[in-house]
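K.L.:
Quick one, fold the following:
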Amino acid sequence: MLSDDELRAHGPEWLVHLGEWGALGAWAVGWLLFWRLPRLRVPAVGEDLLEVSDHHADPRAAVIVPARDEAATLPILLGSLAGTDPRVDEVVVVDDASTDATASVARACGARVVVPDARPPEATGKVWACATGVDATASPDLVFVDADVEVAPAGLGAVLDHLATTGGLVSVEPHHRIERPYEQLSALPAIVAVMATGAASPWRPALRAAFGPLLACHRTDYEDVGGHLADPGAVAEDIALAARFRADGHPVAVLGGGDLIRFRMYPAGIGQLVEGWTKNLATGAGATRPLRLLAVVAWVTALCWSMVALAAAPLAPTTAPAWAVGLSVAFAVQVWAMARQLGSFGPWPALALPLHVAGFVALFARSVQLTVVRRQVVWKGRAVPIRTAAAGPRLRRAGAAQDDPR
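P.N.:
I've put the predicted structure just below:
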């Protein structure tokens, strides 16, 4: 047995080793949280699709684009949608009180423009716009697409093929198209978001979360679960809708966009990136299953610990520097392997990992402070209060949408 003096002398070193082994274990857990995100793909010629959906008799689809101040991004989306798939019967842009030329740009690109009725205070702008788009269309399949998405010629067909195969809710996380250095900071938040859904785990658990840039479902299923208006005040409307589908027994699929669906997530600058991730990070954490959330927290904590250990390595016991360097390299390789599945991030999330970790911690702290403490975030110039799903009565309809006559 060690004497008191020996314990005092060796105690800190044992604590360091305990932290090192714990961090290594959390690193291994990271691979269970994010191994491979299945990609949306075009079926091979002659490939049989196992049809479990019974809605395929009428294949018409409506594309609904909720848009607020999206004049700059709409031409890319609407241009990419033109003539992509004969099943697309309607393309509707819902102008959510834009202050720019969103409506005229959408109309010039060949889309039908719809203006929602007055939005009730308990509904968020995107929820109300999506519900308005559903009411303004008649096609049996619905595809909700954000204005900053770009669709490859075969992309929408692949989404509709997958929907015809699985039914339920099909969600696509577009491939991040990175053009400016600050956009690299989305790598870690995007990785953590995918970890939280379980979509990239080796065992593919039943999912109850989704990504909102592209969602597809059958109209009958959408109406069965109450649609977006089942939770009108949802800040993360994609997560709320996926939870409704799962609760009612419908499957939820999450796919990576790969070469078929991509976007620039926050092209307007670092302020937009901070606003967007502030809105989504803590909200998504609150919707994650407890055991999975614990595993994600362990991975993030170990990642942070490895960066601190690397910085403190020169002051640590003799074996600590090698451990710190090795562990940091292991995390850097892991982050690089995960990030490259999600977008064109390149090597920078790995090479500048301490900067990315610091940025993620700051974003998450801000998200908790605004969503949990202050209960309000700002998005696209609007203050959005954070409400629980049971905070108010379910809205039945978005009202009779009016075509924009301008």
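K.L.:
When you work out contacts or count neighbours from here on, use the C-alpha atoms and nothing else.
P.N.:
Will do.
K.L.:
And stretch 124-134, how far out from the chain middle?
P.N.:
Stretch 124-134 has its C-alpha centroid displaced from the chain centroid by 18 Å (C-alpha atoms, centre = their mean, to the nearest Å).
K.L.:
now stretch 329-339
P.N.:
Between the centre of stretch 329-339 and the centre of its host chain there is 20 Å, according to C-alpha atoms, centre = their mean.
K.L.:
which residues are contacting that stretch?
P.N.:
By C-alpha atoms under 8 Å, 6 or more residues apart in numbering, the surrounding residues in contact with stretch 329-339 are 27, 34-36, 187-188, 191, 303, 345-347, 349-351, 353.
K.L.:
how about a cut-off of 10 Å?
P.N.:
By C-alpha atoms under 10 Å, 6 or more residues apart in numbering, the residues outside stretch 329-339 that reach it are 23-24, 27-28, 30-31, 34-37, 176, 184, 186-188, 190-192, 194, 200, 299, 302-303, 306-307, 323-324, 326-328, 345-354.
K.L.:
now swap in stretch 382-390 and tell me
P.N.:
Taking C-alpha under 10 Å, 6+ apart as the rule, stretch 382-390 contacts 121-125, 230-236, 240, 279, 283, 370-378.
K.L.:
do that again at 6 Å, thanks
P.N.:
With contacts defined as C-alpha atoms under 6 Å, 6 or more residues apart in numbering, stretch 382-390 is touched by 231, 375-378.
K.L.:
Of those residues, keep whichever come out buried.
P.N.:
In the contacts of stretch 382-390, burial by neighbour count holds for 231, 376-377, counting by 16 or more other C-alpha atoms under 10 Å.
K.L.:
Ala103: which of these is nearest?
P.N.:
Closest to Ala103 out of these is Val377 (26.1 Å), distances taken as C-alpha to C-alpha.
K.L.:
so who does the closest one touch?
P.N.:
By C-alpha under 6 Å, 6+ apart, the residues touching Val377 are 370, 383-384.
K.L.:
re the thing from before, of the contacts of stretch 329-339, which count as buried by neighbour count?
P.N.:
Among these, the ones that count as buried by 16+ other C-alpha under 10 Å are 23-24, 27, 30-31, 34-37, 176, 184, 186-188, 190-192, 194, 200, 299, 302-303, 306-307, 323-324, 327-328, 345, 347-350, 353-354.
K.L.:
To check against the first, give me the structure of this:
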Amino acid sequence: MIVIAVVALCAWLWLLLAQGMFWRTDVRLPRTGAEPATWPAVAVVVPARDEAEVLPVSLPSLLAQDYPGPATVFLVDDGSTDGTGDLARSLHATHGGLPLTVTSPGEPPAGWTGKLWAVRHGMAQARERSGAEFLLLTDADIAHRPDSLRSLVTAAVAADLDMVSQMARLRVTTGWERLIVPAFVYFFAQLYPFRWVNRAGSRTAAAAGGCVLLRSATAEAARVPDAIRQSVIDDVALSRAVKRSGGRIWLGLAERVDSVRPYPGLGELWRMVSRSAYAQLRHSPALLAGTVVGLALIYLAPPAAAIGGAAAGAWPLAGLGLAAWAVMTGTYLPMLRYYRQPPWLAPLLPYTAALYLLMTVDSAVEHYRGRGAAWKGRTYARPDDTLV
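P.N.:
Sure thing, here's the model as predicted:
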């Protein structure tokens, strides 16, 4: 146990100092103050499947964008059964704002996820009707403040970026959301440190699919979405395709972009994580086993050593466990502050990590039962690696 506690403490010191400062939350959209002399045309593409619950909040925020240049919204109704398309038209008739086109691509062919098939259709519509220089790919549950598009384009043009992505601030209202949602973003940043993503020449690539501004020419050069048509974790796949094509990308935390999708109970949050967790591990049993061991060592061993050592009077063990737990807690505090949550939640991170461990295992179990990557009535099998 002493050895395990020492390894856990060393791991946390390494994460603190050498993992791209992942725990810091100051990577925000660059504000240069130098707006473009000529504002480029933008096409906003919104894939939507059964989104009638959230659309009355999110869509009006897009239609009301204060953007000086030409902008058009393309909402792609991906086989909804709840009247999403008709609701979108009604919202536009009520609120006005940017021009809106509502279209539907039909069911995705074999080898495509529904979202990416909808994105492909929306991008094609944008090319035909708007000739936009930039595409804003945004999910139907994402609400944008009035200056969101303006800020994204300003940052992309000023820094000569090919893709700008913001991690939308997720809803944190219920007890389960407070416990799980900030940790979701914390773990994502630990896997893909934003500073590494944004560094020129770095191999680390990631994006947040809810808010991605992409140059149209870059999309063509990277052959997206066709090149990533089977990807369940499409935002990370998109960023990798753009980087491989030579594009410059940026990822950070949002200040004025918010997810309005509610996850009131543990069941909804569990499904959100488990539907793609095993896909993140490339459906590999070896990676799953390594992840389980790693989570247990890094997140569960420190409190076990601290509490168990104190109970047994093994004070060196307790001290090592407490030190590792303290470093873990300290790295989580900035994310809690970003989400405006109380600091007493930070020491509970091992409990949250245990839940994520179980969600990941459940994701693998559901995959082998043929129910992996299920979302809104569709289930996606493991991608065929032979497809290009």
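K.L.:
Out of the contacts of stretch 329-339 of the first structure, name the ones that lie in helices.
P.N.:
Judged by DSSP state H, the subset of the contacts of stretch 329-339 of the first structure located in helices is 23-24, 27-28, 30-31, 187-188, 190-192, 194, 299, 302-303, 306-307, 323-324, 326-328, 348-351, 353-354.
K.L.:
just the helices in the stretch 151-300 of the first structure please.
P.N.:
155-166, 187-197, 219-224, 237-247, 270-286, 290-312 (DSSP state H, counting those that start in this stretch).
K.L.:
Mind giving me the packing neighbours of the last one?
P.N.:
The contact analysis (3 or more C-alpha pairs under 6 Å, 6 or more residues apart in numbering; DSSP states H and E) places helix 290-312 of the first structure against helix 4-33, helix 320-342.
K.L.:
One more pass at 10 Å, please.
P.N.:
helix 4-33, helix 187-197, helix 270-286, helix 320-342, helix 353-368 (3 or more C-alpha pairs under 10 Å, 6 or more residues apart in numbering; DSSP states H and E).
K.L.:
same check, this time on the second one
P.N.:
Contacts defined by 3+ C-alpha pairs under 10 Å, 6+ apart place helix 187-197 of the first structure against helix 4-33, strand 252-256, helix 270-286, helix 290-312, helix 320-342, helix 348-351, helix 353-368.
K.L.:
Give the next helix or strand downstream of the last one.
P.N.:
Looking back up the chat, that one is helix 353-368 of the first structure. Once the chain leaves helix 353-368 of the first structure, the next helix or strand it forms, by DSSP states H and E, is strand 376-379.
K.L.:
show me the contacts for the residue nearest in space to the middle of the first structure.
P.N.:
Centrality entry for the first structure: nearest residue to the mean C-alpha point is Phe211, 3.9 Å, by C-alpha atoms, centre = their mean. With contacts defined as C-alpha under 10 Å, 6+ apart, the neighbours of Phe211 of the first structure are 170-174, 193-194, 197, 236-239, 242, 253-256.
K.L.:
Check Pro189 of the first structure too.
P.N.:
By C-alpha under 10 Å, 6+ apart, the contact list for Pro189 of the first structure reads 195, 277, 280-281, 356-357, 359-361, 363-364.
K.L.:
What's the match for it in the second structure?
P.N.:
Taking TM-score structural alignment, Pro189 of the first structure has Phe184 as its aligned residue in the second structure.
K.L.:
same check, this time on Arg180 of the first structure
P.N.:
Matched by TM-score structural alignment, Arg180 of the first structure corresponds to Thr174 in the second structure.
K.L.:
Distance check, that match against Tyr263 of the second structure.
P.N.:
From Thr174 of the second structure over to Tyr263 of the second structure the distance is 8 Å, taken as C-alpha to C-alpha, to the nearest Å.
K.L.:
re the thing from before, skipping its backbone neighbours, what lies nearest the equivalent of the residue nearest to the centre of the first structure over in the second structure in space?
P.N.:
Taking TM-score structural alignment, the alignment pairs Phe211 of the first structure with Ala208 from the second structure. Leaving aside its sequence neighbours, Ala208 of the second structure sits nearest to Met167 (C-alpha to C-alpha, 6 or more residues apart in numbering; 5.1 Å).
K.L.:
State the distance from the one you found to Glu255 of the second structure.
P.N.:
Separation of Met167 of the second structure from Glu255 of the second structure (C-alpha to C-alpha): 9 Å.
K.L.:
Settle it for me: which of those two has more neighbours?
P.N.:
The neighbour comparison of Met167 of the second structure against Glu255 (other C-alpha atoms under 10 Å) goes to Met167, with 21 against 16.
K.L.:
Which residues are in contact with that one?
P.N.:
Counting by C-alpha under 10 Å, 6+ apart, Met167 of the second structure has contacts 28, 185, 207-212, 251-255, 257-259.
K.L.:
Same check for these, but in the first structure.
P.N.:
For the contacts of Met167 of the second structure, the contacts that are reproduced in the first structure, applying both residues aligned by TM-score structural alignment, their matches' C-alpha atoms under 10 Å, are 28, 185, 207-212, 251-254, 257-259.
K.L.:
which one of those residues is nearest Trp315 of the second structure?
P.N.:
If you rank these by distance to Trp315 of the second structure using C-alpha to C-alpha, Val185 comes first, at 34.1 Å.
K.L.:
Can you tell me the closest non-neighbouring residue to the match of Arg180 of the first structure?
P.N.:
Counting by C-alpha to C-alpha, 6+ apart, the residue nearest Thr174 of the second structure is Pro264, at 5.8 Å.
K.L.:
right, and that neighbour touches Leu179 too?
P.N.:
No - using C-alpha atoms under 10 Å, Pro264 of the second structure is not in contact with Leu179; the gap is 11.5 Å.
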